[in-house]
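Trainee: Pasting a predicted model and its sequence here:
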Amino acid sequence: MFNDTFIKACKGEKTDHIPVWYMRQAGRSQKEYRKIKEKYGLFEITHQPELCAYVTRLPVEQYNVDAAVLYKDIMTPLPAIGVDVEIKSGIGPVIDQPIESIHDVEKLGEINPVEDIPYILDTIKLLTTEQLSVPLIGFSGAPFTLASYMIEGGPSKNYHKTKAFMYSQPKAWFLLMDKLGDMVVEYVKSQIHAGAGAIQIFDSWVGALGVEDYRMYCKPIMNRIFSQLKNEKVPFIMHGVGASHLAKDWNDLPLDVVGLDWRMSIKEARQKGIDKTVQGNLDPSVLLAPWEYIEEKTKKILDEGKENGSMIFNLGHGVFPEVNPETLKRLTAFVQEYSKVND
């Protein structure tokens, strides 16, 4: 039996319970994953379809979530366009030759998914044809977030270099947005054609921009990306962290689900005119609290979700290593039971 509750909720259709999955549910806190990581790095895992599929389906088997999310990183497609990126333990993605000028942007190539990332497509096919009884979520980073790593050279707390590039070299910035936008479209299409049942776009760090700058420098490319993907017939989700002030602009885009972090309640989102399915939004830190507190916060989110249209339960950001897998298992069961529709 295929569980399509998540897909129905994405489309705003009635479901018998509120579906649940967790960002970064594959890996991080699971002991089986940690054992694998003793031997392999992230990119090494993603290059082995059988192993990558195993990591992807682990949370479905352990937590009984309503969707799987493909185990990979938002950096995965960048080497294909000429960006030399390394995932360094304790730091994150590191790029030794950051983009500094329009000349650097012009040198970027194009992605050919079948040739450049066949292992990702093979993993998706393996999962969706043989291993999963729930939808598989594929994903991509959004142009701003990808650009921030490419310009900063790695993670940043303030994105000063990215903003300076954006303001001082607008021609280079918009060319970079176009090139990354083209890459995202091709990358996402390949995941869908391989079998992904939904796509989430992570604009993880775009919350660093104000609304005016977002509308000027980012929203046009996001509109183009989603417009070009609209005929692919799968749901699309938008998510960022610290980006509640942009949620209304995301609601305007041709997508299906607006992701919320814990800084904006579902009730507030609805009051601000967000009328699409919402996804969120338990603060992941709450997972370290006593169960009674977790349950109280979760009930509030679910109650608001049930009163205000379609929703998908998730965290406001990803699972982190200190989280006990048993807590996620218990939380999943609670969400599904508490939100069950009694005919």
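Mentor: Sure thing, it's come through.
Trainee: CA only for contacts and neighbour counts going forward, please
Mentor: Fine.
Trainee: show me where the stretch 101-250 of the chain has helices.
Mentor: Using DSSP state H, counting those that start in this stretch, the helices assigned to the stretch 101-250 of the chain run over residues 102-106, 113-116, 118-126, 143-152, 160-168, 170-194, 211-217, 219-229, 247-252.
Trainee: and Leu328, which of the ones you listed is closest to it?
Mentor: helix 118-126 (24.2 Å; C-alpha to C-alpha).
Trainee: Could you name the helices and strands sitting against the closest one?
Mentor: Applying 3 or more C-alpha pairs under 8 Å, 6 or more residues apart in numbering; DSSP states H and E, one finds that helix 118-126 contacts helix 49-63, helix 170-194.
Trainee: tell me the angle of that helix relative to helix 170-194?
Mentor: Relative orientation of helix 118-126 versus helix 170-194 (axes from the mean of the first three to the mean of the last three C-alpha atoms, to 10 degrees): 40 degrees.
Trainee: And the contacts of helix 118-126?
Mentor: Applying C-alpha atoms under 8 Å, 6 or more residues apart in numbering, the set of residues contacting helix 118-126 from outside is 46-50, 52-53, 70, 114, 136, 190-191, 194-196.
Trainee: do stretch 255-267 as well
Mentor: Applying C-alpha under 8 Å, 6+ apart, the contact partners of stretch 255-267 are 10-11, 226, 230, 235-244, 247, 250-251, 276-283, 301, 304-305, 308, 315-317.
Trainee: in that stretch, what counts as buried?
Mentor: Under the neighbour-count criterion of 16 or more other C-alpha atoms under 10 Å, stretch 255-267 has Leu255, Asp256, Val257, Val258, Gly259, Leu260, Asp261, Trp262, Met264, Ser265, Ile266 buried.
Trainee: Over to stretch 70-84?
Mentor: Buried residues in stretch 70-84 (16+ other C-alpha under 10 Å): Leu70, Tyr71, Lys72, Ile74, Met75, Thr76, Pro77, Leu78, Pro79, Ala80, Ile81, Val83.
Trainee: In JSON lines: those, plus secondary structure.
Mentor: Formatted as JSON lines, the buried residues of stretch 70-84 follow (DSSP: H, G, I helix; E, B strand; the rest coil):
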{"residue": "Leu70", "secondary structure": "coil"}
{"residue": "Tyr71", "secondary structure": "coil"}
{"residue": "Lys72", "secondary structure": "coil"}
{"residue": "Ile74", "secondary structure": "coil"}
{"residue": "Met75", "secondary structure": "coil"}
{"residue": "Thr76", "secondary structure": "coil"}
{"residue": "Pro77", "secondary structure": "coil"}
{"residue": "Leu78", "secondary structure": "helix"}
{"residue": "Pro79", "secondary structure": "helix"}
{"residue": "Ala80", "secondary structure": "helix"}
{"residue": "Ile81", "secondary structure": "helix"}
{"residue": "Val83", "secondary structure": "coil"}
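Trainee: adding another structure so you can compare the two:
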Amino acid sequence: MPDLKNDRYLRALLRQPVDVTPVWMMRQAGRYLPEYKATRAQAGDFMSLCRNPELACEVTLQPLRRYALDAAILFSDILTVPDAMGLGLYFETGEGPRFTHPVRNATDVARLPIPDPEQELGYVMDAVRTIRRELAGAVPLIGFSGSPWTLATYMVEGGSSKAFTVIKKMLFAEPQTLHLLLDKLADSVILYLNAQIKAGAQSVMIFDTWGGALSGRDYREFSLHYMHKIVDGLLREHEARRVPVTLFTKGGGQWLEAMAATGCDALGLDWTTDISEVRARVGDKVALQGNMDPSMLYAPPARIEQEVETILTAFGQGNGHVFNLGHGIHQDVPPEHAGAFVDAVHRLSRPFHQ
């Protein structure tokens, strides 16, 4: 494998010196790009795109052709694991993901297999290998998974939810059933992420999209406990390099100290927390990723630059910052605004690293 031409992202996650603050965007390969829409149309539908390693590689690389991003992220979906467990994933137009066979009781949980990542999820590993080859060492490749709690919300609710009443009913009425499900998911995610690392992912991220729907006590018991188990089970060295792991809980700003104590290398921050306060709380233990409001990309480029400067100043001098949005880029953002954002991070961050 060729060595990395640009390793800023990996260095920043390990709090090592960099020349400028590295930047990438959650959902950077996606619907805001006309070339993505064309490739998705060619694939036929979203999951067909995910399951085609060549097309998944193509959409992973598309944003890197437009912007000077410091990392590529595998194009896939967090629901690949529950899909491989046989729940019958499909996408309803305008409604998002749905499962034909939701998990509603202990019998359903007992029936779930732990997928073999090179068999049932082999298309993801083939995509990782293809992307890694095509990147040719230009930038690192990020692999990822949903957190057990977030995956469980979709599996138990049967799809997207606003109130999470079905899974919370399980949490409070049958907690032992939910723990069995979460434990099985944690084991599956450990296998899945380790397979991504062996296939070529140089860093991994765990997306806990719905952890913020829990109380503090329930978050620790039903979400963080299982992410900690995953962190403990991951390959942390591969190809003679450290493989950094980032945890991201949307709405999790109040639990960052507990997240940092898992042994992860970095924490993703949403836009509701002040990065200067977070750095004061946990900054010497972990790197920080974030955390501009994705809606800021609707603003004129001059306003975007101003916001970038504000966040860079809030983080302050030194290492351990990966610039990102506080969640995924919105599908109707003008692509040139994303370009202004990436350029501003590199241009304005240089003085913070001298």
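Mentor: Now that the structure is in, tell me what you want to look at. Please read these numbers as outputs of a predicted model, since none were measured by experiment.
Trainee: Alignment lookup: Gln30 of structure 1 to structure 2.
Mentor: With TM-score structural alignment as the criterion, Gln30 of structure 1 lines up with Leu33 in structure 2.
Trainee: Oops, could you answer that again for Gly259 of structure 1 instead?
Mentor: So, by TM-score structural alignment, Gly259 of structure 1 is matched to Gly268.
Trainee: got it, and Gln279 of structure 1?
Mentor: Using TM-score structural alignment, Gln279 of structure 1 pairs with Gln289 in structure 2.
Trainee: so that match makes contact with Asn324?
Mentor: Yes: here Gln289 of structure 2 reaches Asn324: they are 6.1 Å apart, a contact under C-alpha atoms under 8 Å.
Trainee: quick one: which of the helices of the stretch 101-250 of structure 1 is nearest Lys37 of structure 1?
Mentor: Closest approach to Lys37 of structure 1 among the helices of the stretch 101-250 of structure 1 (C-alpha to C-alpha): helix 118-126, 18.2 Å.
Trainee: Next, the buried residues of the closest one.
Mentor: For helix 118-126 of structure 1, by 16+ other C-alpha under 10 Å, it's Tyr119, Ile120, Leu121, Asp122, Thr123, Ile124, Lys125, Leu126.
Trainee: so Asp77 of structure 2, which of the three states?
Mentor: Asp77 of structure 2 - assigned by three-state DSSP - is coil.
Trainee: so it makes contact with Cys50?
Mentor: Yes: Asp77 of structure 2 is within contact range of Cys50, at 7.3 Å (criterion: C-alpha under 8 Å).
Trainee: Please enumerate the shared neighbours of those two.
Mentor: Jointly contacting Asp77 of structure 2 and Cys50 under the rule C-alpha under 8 Å, 6+ apart is no residue at all.
Trainee: Helices of the stretch 251-354 of structure 2, residue ranges please.
Mentor: 256-260, 275-282, 301-315, 335-349.
Trainee: Distance to Val109 of structure 2 added to those, as a markdown table?
Mentor: Listed next are those as a markdown table, based on distance: least, C-alpha to C-alpha, whole Å:
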| stretch | distance to Val109 of structure 2 |
| --- | --- |
| helix 256-260 | 27 |
| helix 275-282 | 37 |
| helix 301-315 | 43 |
| helix 335-349 | 42 |
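Trainee: These: which one's closest to Asp19 of structure 2?
Mentor: Closest approach to Asp19 of structure 2 among the helices of the stretch 251-354 of structure 2 is made by helix 335-349 (8.5 Å; C-alpha to C-alpha).
Trainee: okay, the closest one sits on what stretch of structure 1?
Mentor: Using TM-score structural alignment, the residues of structure 1 aligned to helix 335-349 of structure 2 are 325-339.
Trainee: and what of stretch 244-256 of structure 2?
Mentor: The aligned range for stretch 244-256 of structure 2 in structure 1 is 235-247, by TM-score structural alignment.
Trainee: Any idea how far apart the tips of that stretch sit?
Mentor: End-to-end span of stretch 235-247 of structure 1 (C-alpha to C-alpha, to the nearest Å): 17 Å.
Trainee: what does it contact?
Mentor: Identification of contacts with stretch 235-247 of structure 1 by C-alpha under 8 Å, 6+ apart yields 7, 10-11, 197-208, 210-211, 214, 250, 255-261, 263-264, 269, 274, 316-317.
Trainee: How much space separates Val59 of structure 2 from His353 of structure 2?
Mentor: Separation of Val59 of structure 2 from His353 of structure 2 (C-alpha to C-alpha): 32 Å.
Trainee: no no, Leu4 of structure 2
Mentor: Distance, Leu4 of structure 2 to His353 of structure 2, by C-alpha to C-alpha: 21 Å.
Trainee: burial of the aligned partner of Pro115 of structure 2 in structure 1, as a residue count?
Mentor: Correspondence of Pro115 of structure 2 to structure 1, assessed by TM-score structural alignment: Ile111. Using other C-alpha atoms under 10 Å, Ile111 of structure 1 is surrounded by 23 other residues.
Trainee: Let me see the contact set for Ile111 of structure 1.
Mentor: Pro77, Ala80, Ile81, Met183, Glu186, Tyr187.
Trainee: Format those as TSV; extra columns: distance to Leu287 of structure 1.
Mentor: As requested, those are exported to TSV (distance: C-alpha to C-alpha, whole Å):
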residue	distance to Leu287 of structure 1
Pro77	32
Ala80	37
Ile81	38
Met183	36
Glu186	36
Tyr187	33
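Trainee: which one of those residues is nearest Glu326 of structure 1?
Mentor: Distances from Glu326 of structure 1 to the contacts of Ile111 of structure 1, taken as C-alpha to C-alpha, are shortest for Pro77 (33.1 Å).
Trainee: from what I can see the closest one touches Ile117, true?
Mentor: Yes: between Pro77 of structure 1 and Ile117 there is a contact at 7.4 Å, judged by C-alpha under 8 Å.
Trainee: residues of the match of helix 335-349 of structure 2 that come out buried?
Mentor: Using 16+ other C-alpha under 10 Å as the test for burial, stretch 325-339 of structure 1 gives Pro325, Leu328, Lys329, Leu331, Thr332, Val335, Gln336, Ser339.
Trainee: so how far is that stretch from its chain's centroid?
Mentor: Chain-centre distance of stretch 325-339 of structure 1: 21 Å, with C-alpha atoms, centre = their mean, to the nearest Å.
Trainee: Also stretch 77-92 of structure 2?
Mentor: 17 Å.
Trainee: Nothing else from me, thank you.
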